[in-house]
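K.L.:
missing the sequence, but the structure's below:
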């Protein structure tokens, strides 16, 4: 080949908001069919990969990552090992992850790490799969990993990993209100299933297959924040609010102080407030700050994993 491989590669990949999330009936295998509309937002994880004999990962950045695993249970480590296995690459990699996406916040930070790692190692090792070749590996790592690779706006169906891009224009402005405690995704799902069982008489049977509402797709297609605010929905929200009642007060605060709408992102506990523009985002952020709530602003949609530096 004759090409010189880079000594290090840095890739950034975005976190995401689920602006719509519908959950079908509990299946016999313990999974649910889901339908979601993902939007990649301008909160990025950055992964720097350096060639090494073995595999390692460490974290830096503004987010407290002390509780994150740095062994083979870490999704980025699994991504690097999977690529090495699939391509027969014999070396390892030292990964440094600059974290900016809240941890256990339903925003797909770990999935962004895995997507960025796949792209970085593919470039670092010269394994040459490219984005399209990496997508099947991404899907094996988790439902949100292919989306972090692709970015933009997309509909996820099945287990959430069958992606199709959605037409989108314009820019949406978000204020992300962070909670100190995390919520466990399996626990939130169990609470949803329990609620549905307890209220089966009122709720009726849940459909096995679910889809994204047309109103949501239409709102992102025309880039209209007010339409999107009306159409946003998350089936997991009620369960998350029961497990973390403070989130209800947080939603009410944001919606009473200028947000077009608020939604629990994924299984929570991050609350995403949709606002009209950057000025409104700044105003809401200062309201939340005075109430003792940490928050970030972000815009979407943004592209998926991208190489920032290879040298």
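P.N.:
Received it, and whenever you're ready, just let me know what you need. Quantities reported herein were computed from a predicted structural model and do not represent experimental measurements.
K.L.:
can we go C-alpha only for contacts and neighbour counts from here?
P.N.:
Will do.
K.L.:
remind me, longest strand of this protein?
P.N.:
When the chain is parsed with DSSP state E, its longest strand is strand 32-52.
K.L.:
residues of that strand that come out buried?
P.N.:
32-51 (16 or more other CA atoms under 10 Å).
K.L.:
mind listing what's buried in the following helix or strand past that strand?
P.N.:
Counting by DSSP states H and E, the element after strand 32-52 in chain order, helix or strand, is strand 55-60. In terms of neighbour count (16+ other CA under 10 Å), strand 55-60 has its buried residues at 55-59.
K.L.:
hold the first one in mind and look at this next one:
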């Protein structure tokens, strides 16, 4: 008879990518950051993180999938930093974790893949270590790691202000169908912001995008398409002109609107319905304008526990 093997406690979390339906960027402030008014939407493209109990002081990460050759596997990895942040704040030197991440969110794609993994690590470790943390406190830890981390925990649709980390949920009826065009190159977020500062030294206005929010409340994709906005798009296209070719191809093939996702280079095309999204994905996939295309819907939930095995 084979002996039973005691496996370390394990927690699995799924976490979504995000789109910025509006990204309004103010001038560079004295603290080195740009004030933002943004409308986030979580979409059905997920990374999956597994956290397994490890020896005290052992914090490690292994990754598979999309773009992992460009991700650090040491203590600078954002998911590892998230785990260490929780351990340090709870002052327990008996804690340790081995993280494993299956990536589908593109790396350096403007969809907050690293922030999503940090959010997943925060949630997974809080459950694995049985820490008494409420969702708001977890989002506060997330804000210490990056401005997109709190939204990855929250999910749905939300307005972000400040650096994007101060969140207010937004009523969004129904679902919106998107086709994502993934580039075969990345874009550095700091580089895009630097180019933005050169192109727009005075920044842009930070007025609340009320017409976009109203379109979300009615679930009208055609109305939403009229009000998508990304102040970083011109800088991203200036650094990577091929993005204009991708955008033009999608619009010519029937998309309601196109928007560069965050700092790019992923381009998101809003479609009228699921049928239109299927047709666009097939047409774009047959053209040499993107490395790959993917259909997604939004909004979806933020980081969520899949399994917990003690």
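P.N.:
Looks like it arrived, so ask away. If you're wondering where the values come from, they're calculated on a predicted model, not measured in any experiment.
K.L.:
Nearest to residue 93 of structure 1 among the buried residues of strand 55-60 of structure 1?
P.N.:
For those, the residue nearest residue 93 of structure 1 by CA to CA is residue 55; the value is 5.0 Å.
K.L.:
Isn't residue 49 of structure 1 up against residue 124?
P.N.:
Yes: the criterion here is CA atoms under 8 Å, and residue 49 of structure 1 meets it with residue 124 at 7.2 Å.
K.L.:
which residues are in contact with both of the two?
P.N.:
Jointly contacting residue 49 of structure 1 and residue 124 under the rule CA atoms under 8 Å, 6 or more residues apart in numbering are 8-9.
K.L.:
Find the pair from the buried residues of strand 55-60 of structure 1 with maximum spatial separation.
P.N.:
Farthest pair in the buried residues of strand 55-60 of structure 1 (CA to CA) is 55 and 59. Separation: 14.0 Å.
K.L.:
Give the aligned equivalent of residue 63 of structure 2 in structure 1.
P.N.:
Mapped onto structure 1 by TM-score structural alignment, residue 63 of structure 2 lines up with residue 59.
K.L.:
quick one: contacts for its match?
P.N.:
Listed by CA under 8 Å, 6+ apart, the contact set of residue 59 of structure 1 reads 65, 96-99.
K.L.:
how about JSON lines for the residues you listed, with distance to residue 159 of structure 1, neighbour count and secondary structure added?
P.N.:
Shown next, in JSON lines, are the contacts of residue 59 of structure 1 (distance: CA to CA, whole Å; neighbours: other CA atoms under 10 Å; DSSP: H, G, I helix; E, B strand; the rest coil):
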{"residue": "65", "distance to residue 159 of structure 1": "28", "neighbour count": "15", "secondary structure": "coil"}
{"residue": "96", "distance to residue 159 of structure 1": "30", "neighbour count": "18", "secondary structure": "strand"}
{"residue": "97", "distance to residue 159 of structure 1": "27", "neighbour count": "23", "secondary structure": "strand"}
{"residue": "98", "distance to residue 159 of structure 1": "28", "neighbour count": "20", "secondary structure": "strand"}
{"residue": "99", "distance to residue 159 of structure 1": "26", "neighbour count": "23", "secondary structure": "coil"}
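K.L.:
Now the two most distant members of those residues.
P.N.:
Among the contacts of residue 59 of structure 1, 65 and 96 lie farthest apart (CA to CA), at 12.2 Å.
K.L.:
tell me the contacts of the spatially most central residue of structure 2?
P.N.:
Centroid-nearest residue in structure 2: residue 112, 2.9 Å away (criterion: CA atoms, centre = their mean). Residue 112 of structure 2 sits next to 17-18, 105, 148 when contact means CA under 8 Å, 6+ apart.
K.L.:
Count the neighbours of residue 69 of structure 1 for me.
P.N.:
For residue 69 of structure 1, the neighbour count with other CA atoms under 10 Å is 14.
K.L.:
how big's the offset between stretch 32-45 of structure 1 and structure 2?
P.N.:
Taking mean CA distance after the TM-score superposition for structure 1, the mean distance separating stretch 32-45 of structure 1 from the aligned residues in structure 2 is 0.6 Å.
K.L.:
Read off where that stretch ends up in structure 2.
P.N.:
Across structure 2, the stretch matching stretch 32-45 of structure 1 (TM-score structural alignment) is residues 34-47.
K.L.:
swap in stretch 104-118 of structure 1?
P.N.:
The alignment places stretch 104-118 of structure 1 over residues 108-122 of structure 2 (TM-score structural alignment).
K.L.:
quick one: buried residues of the matching stretch?
P.N.:
Quick answer for stretch 108-122 of structure 2 (16+ other CA under 10 Å): 108-122.
K.L.:
when you check those residues against the helices, which ones overlap?
P.N.:
Among those, the ones falling in helices (DSSP state H) are 113-122.
K.L.:
which among the residues you listed gets closest to residue 86 of structure 2?
P.N.:
Residue 86 of structure 2 has its nearest neighbour among those in residue 122, at 7.2 Å by CA to CA.
K.L.:
can you tell me which residues contact that closest one?
P.N.:
79, 82-83, 86, 138, 142.
K.L.:
Same check on residue 277 of structure 1?
P.N.:
Residue 277 of structure 1 neighbours (CA under 8 Å, 6+ apart): 172-173.
K.L.:
Check residue 17 of structure 2 too.
P.N.:
Neighbours of residue 17 of structure 2 in contact, by CA under 8 Å, 6+ apart: 42-47, 105, 111-113, 116, 152.
K.L.:
aligned partner of it in structure 1?
P.N.:
Taking TM-score structural alignment, residue 17 of structure 2 has residue 15 as its aligned residue in structure 1.
K.L.:
Can you tell me which of the ones in helices among the buried residues of stretch 108-122 of structure 2 is closest to residue 25 of structure 2?
P.N.:
Taking CA to CA as the measure, residue 25 of structure 2 lies nearest residue 115 of these, at 19.4 Å.
K.L.:
where do the strands sit along the stretch 151-300 of structure 2?
P.N.:
All strands of the stretch 151-300 of structure 2, identified by DSSP state E, counting those that start in this stretch, fall at 157-162, 166-169, 176-182, 229-230, 257-260, 267-271, 292-298.
K.L.:
Superposed on structure 1, what's the mean shift for the fifth one?
P.N.:
I take that to be strand 257-260 of structure 2. Compared with structure 1 after the fit, strand 257-260 of structure 2 shows a mean deviation of 0.3 Å (mean CA distance after the TM-score superposition for structure 1).
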